[in-house]
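> need a structure here:
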Amino acid sequence: MKTSKRISHRHPLPTTITLLAAFVLLSACAVGPDFERPAASLSQHYDAQAEQQLGKPAAPNAQRIDRGRKLNGNWWSALRSPKLDQVIHRAIDGNLGLVAADATLRQAAAFVIASEGALYPQVDFGAAAGRQRTHNGPEASVSNFYAIGPRVTFDLDAFGGNKRRVEHQQALSDLQKHRYEAAYLTLTGDVASQALLLASANAQMQAVDKLLANDAKNLDLVRAAHLNGTTTRIDVSLAETRLAQDRTLLPPLAQQSDAARHALAILTGSGPADWIAPDFTLDEFALPSNIPVSLPSELAHARPDVLQAEAELHIASAAVGVATANLYPHVELSASLAQAASGNGGAALWGFAAGLTAPIFNGGTLKAERQAAVDGYNASLARYQQTLIQSFGQVADTLQAINHGAEQHLAQADALRAAETSFRLNQQAYAQGENSILQVLEAERAYQQALIGQVQVRTALYLDTVRLFVALGGNSVGVLEQKVASREVPKRTYQ
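Sure, this is the predicted structure:
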């Protein structure tokens, strides 16, 4: 309090100006740690074995990866489906999750502007009027009074507490931006996945319909043979059992198809009854033959969830700065100018003051708050590192899934060829009278089941490819800036 009094009244004007200049110079600094982005990861590989296998695939038409190359443009364009492109853009425009994320980001930006206001002088205007009674003499007097004029206050922020608060709000805004990017990435991945599941369900239902037709034909032939006495009741029961079992395959596939349609409607911001997704077929998708895979050292800047963890680390760093600044004195300047009057007299009043508040004893509260902020920073740093290595694990898992999926695809292709050969040989044998029609139908049934298996394996390859694009960030970082830029481009009008 003595220091504050000296600054306001006791020092001569040159000394006061010198002290104020010193505080202004101090206000250019901010105590506490200056945030630095975490160092790039030293990891060189996600999964060396999978990268080697996919870098030089054994099969001529198998997928391969291009390590170190960044993805350009919309990742889903690699699937080459115009229908998918239309649905994804509809989802980007109408998804309510993205609308909420956009509004939350705007709210965070407004808070940044609000916090920056503390860095500037605060100007207020005040007015007061009243009637008062005074006893200045033998008799009491009653008079009117008023005061009107502006008042200016300015926090010198000598130790940067307000600057750290602005930094804190800016980091919160960055966090919301990366949450928007994460929602965008999740949305595009979900739309692509649901479209593929819909196409897969449609393809499998077509194969099951053919299988059921063969089962029904087989049952009719077995029943006819039983009437002729060439087969037993056991054969008839077996054929009925196969038909009944294969019929159970359709309802789950129909449910998968309906659920995918409903999910696509919801993802686009519509009710399931308000918008019906187009029919997708697997044939309209192309499996990307060459997938760009960024290096582990670049993944931290390509995945929104890692950037979210980095923003949270920045928030924790700024909180340490705020808590540190609270340990130091707080200096505020104020000035006022007012026209005031009381009774029959009036005058113009002005004032200038400098105030200083410094913590002396608070029961250890401020030091404990700073220690809590430091511990919070360390916890955020550990969460950032955990998020980063989990992202490496997701990329490694999807790389191995694609690698093993390629192996399964080759095995399923062999099974399909074998079933097709068996079916053809049985047809030839039946034509030559060497086997029965039942053997031909069984071979055809095995061929249809192999076709269903091929659809499932093919779908898995597509879904694993989508997951890999998403795990690599899907080129989603910066989409918000692109959206804002597109808003600012004037639309051409035609007359």
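
> hey, let's count contacts and neighbours off CA atoms from now on
Will do.

> so what's S77 closest to, chain neighbours aside?
D85 (7.0 Å; C-alpha to C-alpha, 6 or more residues apart in numbering).

> can you give me the strands in the stretch 101-250 of the chain?
122-134, 141-155 (DSSP state E, counting those that start in this stretch).

> I'd like to know which of those strands lies nearest to Q255.
Proximity to Q255 (C-alpha to C-alpha) singles out strand 122-134 among these, at 62.9 Å.

> Next, the structure of the following sequence, for comparison with the previous one:
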Amino acid sequence: MNRPMARGLRTAVALACAVWLGGCAVGPDYARPALAASEGFSPKPLPEVTASAPVAAGGAQRFVRTQDIQAEWWKLFQSKALDAVIEKAFAANPTVESAQAALRIAQENVRAQRGFFYPTVQASYSPARTKIAGNLGGNSPGVQGNGTVISTTANPSAQEGGTAPFNAPVIYNFHTAQLTVGYTPDVFGGNRRQVEALEAQATYQQLQLEATYLTLAANVAAAAIQEALLRQQIASTREIVELNTQSVALLNRQLKAGYASRLDLALQENALAQASQLLPPLEKQFEQNRNLLRALTGGVQDVELPQTFDLASLQLPESLPLSLPSQVVAQRPDVRAAEEQVHAASAQVGVAIAARLPQFSIDATWGGAASQFSQMFLNSGRFFSLTGNIAQPLFDAGVLKSRQRAAEEALKQAQAQYRATAITAFQNVADTLQAIHSDARALRAAVELERTSRTSMELIGRQLSKGYVDRLALLTAQQNHHQATMALAQAQAARLGDTAALFQALGGGWWNRVAQASPGE
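Alright, predicted model coming up:
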């Protein structure tokens, strides 16, 4: 590279650096949208301890404001089967793989956009063999550095007394090699804002991945609890069907012996039919729930999932975290993701503004050209160019201005969506807290109902054996006890489900994951 070229490039680079370092990023700097001040999740303080009942999943639960949420919150249910199914879901569910790919895409887009901060450098080499028609005359390269001439032949014209041929073509080889450098200074920060927007999108995808893990774990936990409930209800229903079947057989024998009436038998057969009718819907729900678990774990439907669940295998956590609203905003992946969308929209306003301002570019070329490869970079073959350019849109029919306005409205939309997401999150936590307290009281009432209905059924059975009541009274008592047993199982499952829902509503503890690694990775 010759000295004038080197001095020119140094000057251009120094000027570009000065412009870049002194430039500013136009557009608004990001600020988190303000939310209404809030210190709790209900107008009146909720009790710190729930009601309790002397039954499985009936213990009192205490809320602790200072308690953090562990990343693997589902392990608090102390079920190895649940741990194994959630781990399998993390490893095999395709929604996780999709979310991971989306994150990698966003990260690569950030890296690609950062590349515009640097000059582009391109080297090229173009060998050519050319034939120039004699009629084109002076378009040939001319005298070369080694003294040879590449030129078409021009004989005297007819007016000058010449004879044909008046000219002749030339065939020659030519080599051109060059290095091209291009740089676009980010004077007004348009590229910086674009990188800022893409970084926000990458963070958004990271939070979407965390939300995928959280939702998947919560769905598996909910399906496991539902299976435990259905197992209990199916077992209770089969028990009442078996009892009714035995009673029908007994009454048939008594009817033949003359100790029972046909009305008693008809009533008992009707009770058997009613109990049997309850069983198929429960079995259908159970099988569909097993199908759901296989799907959540990324499995096929013709391979059985080895893990099973019942209410006795799931322990109710006694201590529950209770975050402040300000912590929920910082913890929940969906709220954080909505905030990153606001950040990206804010940066896009700056991108739109920068597009309306002057655009700067610098281009430099250095190379050599000769008819022989070895002579390209002799003094006679070297060439260079250094070009600066400033472009300012003067008229575009309002295109850029409208794009800026659209970006500003998109920012307002993202801010409103963020506030809506936060409000929904607060409602979600409030609903779950109310459900935890209400379902704890409901379980206590269900335990009492089951106890009294069982006692009533036993007493009426004794009275029937002595002839003090008819069989209809016993059938009614049995039906009431069966309904109470089903309600008790439902109340137990509700408490377990409420607890899982609270962990999900508070964000799931993803920020406490060991070594900052996502599960399944």
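
> Which position in the second structure pairs with the residue nearest to S77 of the first structure?
Alignment note (TM-score structural alignment): D85 of the first structure maps to D83 of the second structure.

> I figured that match hits W74, correct?
Yes: judged on C-alpha atoms under 8 Å, D83 of the second structure makes contact with W74 at a distance of 7.1 Å.

> show me what contacts A277 of the first structure?
Going by C-alpha atoms under 8 Å, 6 or more residues apart in numbering, A277 of the first structure touches 87, 261, 264-265.

> if we can go back for a sec, which stretch among the strands of the stretch 101-250 of the first structure comes nearest A216 of the first structure?
Nearest of those (C-alpha to C-alpha): strand 122-134, 85.9 Å.

> Now do the closest one: everything it contacts.
By C-alpha under 8 Å, 6+ apart, strand 122-134 of the first structure touches 140-154.

> next one: stretch 426-435 of the first structure
The contact list for stretch 426-435 of the first structure (C-alpha under 8 Å, 6+ apart) reads 436-437, 439-440, 443.

> The second structure: strands as residue ranges?
Along the second structure, the stretches classed as strands by DSSP state E are 62-64, 120-132, 142-143, 149-150, 153-154, 167-168, 170-183, 319-321, 359-370, 382-391.

> Give me the helices and strands touching the third one, please.
This means strand 142-143 of the second structure. Here strand 142-143 of the second structure touches strand 149-150, going by 3 or more C-alpha pairs under 8 Å, 6 or more residues apart in numbering; DSSP states H and E.

> what sits against the residue mapped onto E298 of the first structure from the second structure?
Using TM-score structural alignment, the partner of E298 of the first structure in the second structure is Q327. Q327 of the second structure makes no contacts at all, as judged by C-alpha under 8 Å, 6+ apart.

> Report the separation between Q327 of the second structure and R336 of the second structure.
11 Å (C-alpha to C-alpha, to the nearest Å).

> Repeat that for A168 of the second structure.
Taken as C-alpha to C-alpha, the span from A168 of the second structure to R336 of the second structure is 76 Å.

> Tell me which of those two has more neighbours.
R336 (21 against 16; other C-alpha atoms under 10 Å).

> re earlier: and the contacts of stretch 426-435 of the first structure, which of them are buried?
Neighbour-count burial (16 or more other C-alpha atoms under 10 Å) applied to those gives 437, 439-440, 443.

> ok, of those residues, which one's closest to D34 of the first structure?
A443 (72.3 Å).

> Tell me who's in contact with that closest one.
419, 422-423, 426.

> Could you identify which of the residues you listed has the most neighbours?
N426 (23 neighbours).

> Aligned counterpart of V342 of the second structure in the first structure, please.
Using TM-score structural alignment, V342 of the second structure pairs with L313 in the first structure.

> Not counting its neighbours along the chain, what's nearest its match?
In space, L313 of the first structure is closest to S380, 5.2 Å off (C-alpha to C-alpha, 6+ apart).

> Looking for the alignment partner of that neighbour in the second structure.
Checking TM-score structural alignment: S380 of the first structure goes with A414.

> List the residues that contact its match.
Here A414 of the second structure is in contact with 338, 341-342, 345 (C-alpha under 8 Å, 6+ apart).

> Also G189 of the first structure?
Counting by C-alpha under 8 Å, 6+ apart, G189 of the first structure has contacts 466-467, 470.

> With N162 of the first structure instead?
N162 of the first structure neighbours (C-alpha under 8 Å, 6+ apart): 115, 118-119, 322.

> okay if I get those as CSV plus neighbour count?
As requested, those are arranged in CSV below (neighbours: other C-alpha atoms under 10 Å):
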residue, neighbour count
S115, 19
A118, 17
L119, 16
V322, 27
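
> The first structure: which residue goes with R238 of the second structure?
In the first structure, R238 of the second structure lands on D209 (TM-score structural alignment).

> And its match, how far from S294 of the first structure?
From D209 of the first structure to S294 of the first structure the distance is 43 Å (C-alpha to C-alpha).
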